[in-house]
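Undergrad: Got a sequence here, can you build the structure:
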Amino acid sequence: MKTKVIKLSGIALAVAALSLGGYNFANHSIGTAHASPASATMTSPAAASAAPSAALTLPDFQSIAERYGPAVVNISVEGTVKTSARGQSPLGGMNPNDPFYDFFRRFGPQIQVPEGEQITHGMGSGFIVSSDGVILTNAHVVADATQVTVKLTDKREFTAKVIGIDKPTDIAVLRIDAKDLPTVPLGDPSQTRVGEWVLAIGAPFGFENSVTAGIVSAKSRSLPDEGYVPFIQTDVAINPGNSGGPLLNLKGEVIGINSQIYSRSGGYQGLSFAIPINVAAQVRDQLMTHGKVTRGRLGVAVQDLNQALANSFGLKAAHGALVSRVDTDGPAAKAGIEAGDIILGINDERVGSSAELPPKVAAIPPGETVKLEIWRQGKSRDLTVTVGELKSAQVAANDSQDMDQGRLGVAVRPLSPEEQQQIESTAGLLVLDSTGPAAHAGIQRGDVILAVNGKAVSSIEGLRKDLAAVGKHAAILIQREDARIFIPIELG
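TA: Below is the predicted model of the structure:
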């Protein structure tokens, strides 16, 4: 069964009848547990009273829920979807046992239902960050809604205005016309540690102000198609309706916005993901000030490093973001960054993996100058880059599916002028067949070999010389369809 990342949108098509199944509820109380040291011998009452007693105190979720629960709101949305024209049988609710049922089923006319609109309803959660009515939630909760209603814990309801939506980070900012509202303080996700207790408040399946708890499972998680959010992973129970609700630490500070689950069944399976609140706060500020979100851009495609690639580039540890392509006339190209460079840090902040680079760059205002630490030809160096404005993002994925008939094991030919124009490169050799080390590493027929260890390849003889000059490991830059990726090769 395929595992899916699911955005917990409550949007669903309205239906003629709604049936609710039975629910079983179990109440669990969290209190204080006391442990006394075990003793194998009898002690006097005086000695026993003098002996220290150990007390294990569980997290005080109750106080946090009581204090900050009123700042968590229930969001219901209404929208419309267009329906196409379709044929409909005139049988309607006709009894199948009716003697004319089979006649009409076979020979009755089809009634043509014209195009129209159907009302949709959805639900989610949010939380108040300003006493004058500013609310944060997920973009997918309110996207395409024609009406958004916010309900407070005191049963008051308000029609909310959508201030702005940022789909790349899945953040939306709402405002309701109210004053002196309860709020929740915002924390610092960078201070959050793996294993730390956290709790979520929201409206799973419409059950308002429900509290669930768990721990932080991991930080800076990268999810498919979510390149600008370093998610906080938890094992807090999150279900449809929790979307947009807060993830709080034991200080009662919001450290994230509950957004997605990873599931094979479509329901909660212990893997929940929250958007760090610092990412959401940056988006909120830009949406409220400018009405849109701008992001920084380097103009590179990057991929992750494994140990084999690190060895090929003479890097001891497999950390950093490997540049597989540099956009022509982009900020990185103007600064001298080349394919094969490994970005180790940005403004003295370490880049541990390729997934960490996009959100770091996106957070930098366009036009600002940054210092990049890169690894090139066996040593590190610093480059200065003026960050551009992001229009569209590209991140290369290392799919590793895939004759100099010697060390590499490929049969190749030079590219024709038309092929060079197609891939926008004057270098490159087309792979006609792949065996040995190349096939084992995933190079396949139709790939174009562009470089060996960062050195451009334009002829078969040049490829042989480049391979003869490297040691046991080589990093081969190839183009596969529209993506350029480095593939590590064990040459032996």
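Undergrad: going forward, measure contacts between C-alpha atoms and count neighbours the same way
TA: OK.
Undergrad: which residues are contacting stretch 191-210?
TA: For stretch 191-210, the surrounding residues in contact (CA atoms under 8 Å, 6 or more residues apart in numbering) are 59, 61, 65, 69, 72-74, 123-126, 153, 211-219, 236, 238-250, 255, 258.
Undergrad: what about stretch 188-207, how long is it end to end?
TA: One end of stretch 188-207 to the other measures 29 Å (CA to CA, to the nearest Å).
Undergrad: Sort out which residues of that stretch are buried, please.
TA: Residues of stretch 188-207 classed as buried by neighbour count (16 or more other CA atoms under 10 Å): 189, 192, 197-204, 206.
Undergrad: now stretch 435-455, how far from the chain's geometric center?
TA: The gap between where stretch 435-455 is centred and where its chain is centred comes out at 30 Å by CA atoms, centre = their mean, to the nearest Å.
Undergrad: Hmm, I typed the wrong one, I wanted stretch 61-78.
TA: Distance, stretch centre to chain centre, for stretch 61-78: 25 Å (CA atoms, centre = their mean).
Undergrad: How about Phe158, nearest residue that isn't a chain neighbour?
TA: Leaving aside its sequence neighbours, Phe158 sits nearest to Val150 (CA to CA, 6 or more residues apart in numbering; 5.2 Å).
Undergrad: which ones are touching the one you found?
TA: Counting by CA under 8 Å, 6+ apart, Val150 touches 73-76, 157-160, 176.
Undergrad: Just the buried residues from the contacts of stretch 191-210, in ChimeraX please.
TA: What follows is the ChimeraX syntax selecting those of the contacts of stretch 191-210 that are buried according to 16+ other CA under 10 Å:
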select :61,65,69,72,73,74,123,124,125,126,211,212,213,214,215,216,217,218,219,236,238,239,240,241,242,243,244,245,246,247,248,249,255,258
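Undergrad: Now the second one, please; I'll put the structures next to each other:
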Amino acid sequence: MFIARRDPSLAALRRLIGALAVIALLVPGSSRAGAPPGGFADLAERLLPAVVNISTTQTMKPSQGGPELPQFPPGSPLEEFFKEFMERQQGGKSPDAPSRKATSLGSGFIIDAAGYIVTNNHVIADADEISVKLHDDTVFQATLVGRDPKVDLALLKIEPGKKPLVPVPFGNSDDARVGDWVLAIGNPFGFGGTVTAGIVSARARDINAGPYDDFLQTDAAINRGNSGGPMFNMRGEVIGINSAIISPSGGSIGIGFAVPASLAVPVLDDLRKFGKVRRGWLGIRIQSLDTDMAENIGLPDQKGALVAKVDPNGPGVKAGLKDGDVVLKFDGKDITEMRRLPRYVASTPIGKKVEVVIWRDGKRQTITASVGEMPEDPAEQQVKGKPETPKPQAGKDGILTIPGAGLTVSSPTPQLRERFGLDDEAKGIVVTEVKPDSPAAEKGMRPGDMIIEADHKPVRSPADLGKLIEEGRRAGAKSLLLRVENPQQLRYIALPLAEGKKK
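TA: Reported below is the predicted structural model:
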């Protein structure tokens, strides 16, 4: 039998390392955001009075949430039969019965002793009445100060009278690091005053909830009813408003999302001052860059936001922005991803003059823009968007086939305009066919798209496009930058031009 021998000096060293590790965990301040030595009890006791339960009441018509009564001639036997059936389905109430009340639950927290309370917009959306229950079970009726569906925030107000309220401050969510401890308090499934702990799992998450997504992700347990509740750091500061979870079952699986305080505070300030949010605006439509686009315009990487269209009446055109520019930096902030630009612009004070670094004609340029106020229907939005290559083949009636791209285009005849719902004044050529698995299909082109520019030159006929394709191939270009429009969106597409190998 083989018996391992223990080296006394090695064992002593291990004991020393273990002791030092324990000391490091116990020494106060040894970790910037470590868990308190005694747990979270003291912190939770201090914060619980600031967190409230929110219940809403909404008036619903009898037909809401269930099938409607089919229409039959008055007095017909079928009318009576279906009326009785509907009454049974709706608990004895006929479709003509009085409206009923529906209730929902959520969370919120006090930010001002004067009675201002923060929650999610979706918690109070369409509510007729809003009630707020404090930690000591005192109930107040709340009024809506303002709400912002784009960031999913709402500001409420109660009149506490002589009742003392315990507000909590906001912290700097930009300082939060992945791995920092956080505490979530809320009203999950109606169980008020529930405290859960976890860490910041990730930052800057985009879950397609709105145009300014920049969520903090946490593994602290968040469930239905936690919406609108606070996420605290270990100093007791609110760094996020719990808003959403990802779960196949509806319960927490450790993937929750919170609106960061850095995004929420300016919104709440505007709601308090104006009852609505006033956002900065450049008046541009933007889209992301792919590898082919970046290479086509000479950019060394895919960072930046491509300007698909400049509003003729917006601040961008006054600043000198043009279609096809790429915004690389805005007010000193690098645009590492396209979706960053709308948030930066929206959070900029209205009227502020900012430097905008752009890529145009193969080089960086700097212009100055004065940020305007976003209108109700803003123009700035995100635009979401081999085989042998024979020459383009011209056919009858202004039709052009580009086999290497898998694309067929035509002059916009009245029949095609009617077929694809195109405006009579729309200029360009219309895509009539896109072959599956072709380069054009991979770039998202589809029948009904209108090509209005190629290589920044107007396209008014299929022949114009064919000429520019051939010029590009002769020049050794790998792609041709097309400006494509349809009734839903406007975008740029880099159409590959590389010749394939002959079979």
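Undergrad: ok, back up a step: distance of the residue nearest to Phe158 of the first structure from Ile75 of the first structure?
TA: 5 Å.
Undergrad: got it, and Lys316 of the first structure?
TA: Lys316 of the first structure is 51 Å from Ile75 of the first structure, by CA to CA.
Undergrad: So the two - more neighbours on which side?
TA: Ile75 (32 against 10; other CA atoms under 10 Å).
Undergrad: Can you tell me what that one aligns to in the second structure?
TA: Alignment note (TM-score structural alignment): Ile75 of the first structure maps to Ile54 of the second structure.
Undergrad: Ile201 of the first structure too?
TA: Match for Ile201 of the first structure (TM-score structural alignment): Ile185.
Undergrad: Can I take it that Arg491 of the second structure is in a helix?
TA: No: Arg491 of the second structure sits outside any helix when classified using DSSP: H, G, I helix; E, B strand; the rest coil, being strand.
Undergrad: what's around it, how many residues?
TA: Neighbours of Arg491 of the second structure using other CA under 10 Å come to 22.
Undergrad: Tell me the counterpart of it in the first structure.
TA: Arg491 of the second structure maps onto Ile485 in the first structure, by TM-score structural alignment.
Undergrad: Would you check how far apart its match and Gln282 of the first structure are?
TA: 32 Å.
Undergrad: re earlier: can you give me every residue that contacts the match of Arg491 of the second structure?
TA: Ile485 of the first structure is in contact with 303, 324-325, 396-398, 477-479, counting by CA under 8 Å, 6+ apart.
Undergrad: so is Leu430 of the first structure in a helix, a strand, or just coil?
TA: Under three-state DSSP, the three-state class of Leu430 of the first structure is strand.
Undergrad: Asn398 of the first structure: neighbouring residues, count only.
TA: By the measure other CA under 10 Å, the count of residues near Asn398 of the first structure is 15.
Undergrad: Report the contact partners of it.
TA: 303-304, 485-487.
Undergrad: which among those gets closest to Ser39 of the first structure?
TA: Asp304 (54.7 Å; CA to CA).
Undergrad: Just give me the match in the second structure for the closest one.
TA: Aligned partner of Asp304 of the first structure by TM-score structural alignment: Ser288.
Undergrad: In this structure its match contacts Asp301, no?
TA: No: counting by CA atoms under 8 Å, Ser288 of the second structure sits too far from Asp301 to count as a contact (11.8 Å).
Undergrad: Those two - which one has more neighbours?
TA: Ser288 (23 against 13).
Undergrad: which residues does the equivalent of Ser458 of the first structure over in the second structure contact?
TA: Mapped onto the second structure by TM-score structural alignment, Ser458 of the first structure lines up with Arg460. Neighbouring residues of Arg460 of the second structure by CA under 8 Å, 6+ apart: 427-429, 452.
Undergrad: Just confirm Arg460 of the second structure is within a strand.
TA: No: assignment of Arg460 of the second structure by three-state DSSP gives coil, placing it outside any strand.
Undergrad: could you give me the residues in the second structure that the longest strand anywhere in the first structure aligns onto?
TA: Longest strand in the first structure, counting residues (DSSP state E): strand 116-130. Under the alignment (TM-score structural alignment), strand 116-130 of the first structure falls on residues 98-112 in the second structure.
Undergrad: what's the burial count for Asp7 of the second structure?
TA: Look at Asp7 of the second structure: counted by other CA under 10 Å, it has 9 neighbours.
Undergrad: and if you look at the one 4 residues further on?
TA: Using other CA under 10 Å, Ala11 of the second structure has 10 other residues around it.
Undergrad: State the distance from it to Val22 of the second structure.
TA: 17 Å.
Undergrad: Then Gly372 of the second structure?
TA: Going from Gly372 of the second structure to Val22 of the second structure by CA to CA gives 56 Å.
Undergrad: what do you get for Arg177 of the second structure?
TA: Going from Arg177 of the second structure to Val22 of the second structure by CA to CA gives 23 Å.
Undergrad: Now do the corresponding residue of the second structure for Thr234 of the first structure against Ser94 of the second structure, distance only.
TA: Under the alignment by TM-score structural alignment, Thr234 of the first structure pairs with Thr218 in the second structure. Per CA to CA, Thr218 of the second structure is found 46 Å from Ser94 of the second structure.
Undergrad: More neighbours: which of the two?
TA: Just comparing Thr218 of the second structure and Ser94: by other CA under 10 Å the higher neighbour count belongs to Thr218, 29 against 19.
Undergrad: Next, report how far the helix or strand where Lys83 of the second structure lies is displaced from the centre of its chain.
TA: Mapping Lys83 of the second structure onto the secondary structure by DSSP states H and E places it in helix 77-89. Relative to the centre of its chain, helix 77-89 of the second structure is centred 45 Å away, using CA atoms, centre = their mean.
Undergrad: which ones are touching the nearest residue in space to Val431 of the second structure that is not next to it in sequence?
TA: Spatial nearest neighbour of Val431 of the second structure, excluding adjacent residues (CA to CA, 6+ apart): Val409 at 4.3 Å. Val409 of the second structure makes contacts with 399-401, 429-433, 462, as judged by CA under 8 Å, 6+ apart.
Undergrad: can you map out the strands along the stretch 251-400 of the first structure?
TA: Using DSSP state E, counting those that start in this stretch, the strands assigned to the stretch 251-400 of the first structure run over residues 254-263, 272-276, 296-297, 300-303, 321-326, 342-346, 349-350, 369-376, 379-386, 388-389.
Undergrad: isn't Leu383 of the first structure right next to Glu338, touching?
TA: No: using CA under 8 Å, Leu383 of the first structure is not in contact with Glu338, being 11.4 Å away.
Undergrad: List of residues touching stretch 286-302 of the second structure?
TA: Contacts for stretch 286-302 of the second structure (CA under 8 Å, 6+ apart): 303-309, 337-338, 359, 361-362, 380-385, 477-481, 491-496.
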